[in-house]
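Engineer: Task: produce atomic coordinates for the following.
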Amino acid sequence: MRPRSHLPDPERRARSRLTQILHDQPFLCGSLVPMQRTCGKPGCKCTRGELHPGLYLALRVGGKRKMIHVPQTMEQAVRQWVANYQEAWHLMEQISEFCLKRFFVKKEQLRGKRP
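Structural biologist: Sure, this is the predicted structure:
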């Protein structure tokens, strides 16, 4: 494999940031969903319609969609983990676009070499 120094600067920066996220930061492949629920306790205000607010992590586990409650004490960390995943996904899309451009250039070069 050729050294990264031959890559365009934007692609090199995207690859560097992606590596940093994947190696140094936790990430979660999911999205955050605010929901209001009842607790089930008789006499609670939620039985009268004042539902309890909560944050849930929506993700796929074993091919099935799950909704996992996020405790308030973990909310900030989980938000960052989901943001890290979204940034990594965006960077992979950018890198893929650079690779696709190189693919088309090489494809055209091969066409020019045909007899």
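
Engineer: C-alpha only now, for contacts and for neighbours.
Structural biologist: Fine.

Engineer: show me what contacts Cys39?
Structural biologist: Cys46, His52 (Cα atoms under 8 Å, 6 or more residues apart in numbering).

Engineer: Assign a three-state SS to it, would you?
Structural biologist: coil (DSSP: H, G, I helix; E, B strand; the rest coil).

Engineer: which parts of the lengthiest helix in the chain are buried?
Structural biologist: For the chain, the longest helix by residue count, based on DSSP state H, is helix 75-112. Residues of helix 75-112 classed as buried by neighbour count (16 or more other Cα atoms under 10 Å): 75, 78-79, 81-88, 91, 94-95.

Engineer: Please generate a structure for the following sequence too, so the two can be compared:
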Amino acid sequence: MQKKAALEKLSRLRGALGDALKELETTLEVAFERSALVKGNVYELARKCGKPTCACAEGQLHRSMVLSWSHQGKTRLMTIPPEKLDRLRSGSEQYLRYRGARARVTEMCKRILKLLDQIEKLRRKKP
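Structural biologist: This next block holds a predicted model:
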């Protein structure tokens, strides 16, 4: 009876391992895409220029699209020309998808290793 229960558990673990591998394969598809990755976030920045007679001194702030990213521990900003906005926004979104997939792969690999350890424990025999 104990052997039958162990075989059933082994079968469930193998099924879970197969499911985890399929999920891993699906998650890794983002790594095979060819689109460019742009580290950072694209957003609209509104600020005052500092001239006392400018309209921004009364609330009409100057607006521009910027790319913000971290480099060597410091946040960097780059004003984005209108002709590059779509490309940089798309690249930034792709980068976020890629990093999210990378984080999920890390968790999946931990889960797969745990399943492999459990399978080994059930299959291992004393010498």
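
Engineer: out of the buried residues of helix 75-112 of structure 1, who's nearest Gly30 of structure 1?
Structural biologist: When the buried residues of helix 75-112 of structure 1 are ranked by distance to Gly30 of structure 1 (Cα to Cα), Val82 comes first, at 6.4 Å.

Engineer: Aligned to that closest one, what sits in structure 2?
Structural biologist: Counting by TM-score structural alignment, Val82 of structure 1 lines up with Ser92 in structure 2.

Engineer: got it, and Val70 of structure 1?
Structural biologist: So, by TM-score structural alignment, Val70 of structure 1 is matched to Ile80.

Engineer: Helix or strand: which one has Ser68 of structure 2?
Structural biologist: strand 62-71 (DSSP states H and E).

Engineer: mean per-residue distance, that strand to structure 1?
Structural biologist: Following superposition, strand 62-71 of structure 2 is found to deviate from structure 1 by 1.4 Å on average (mean Cα distance after the TM-score superposition for structure 1).

Engineer: Now do the contacts for the residue nearest in space to the middle of structure 2.
Structural biologist: Ranked by distance to the mean C-alpha position of structure 2 (Cα atoms, centre = their mean), the top residue is Gly100 at 1.5 Å. For Gly100 of structure 2, no contacting residues are found, by Cα under 8 Å, 6+ apart.
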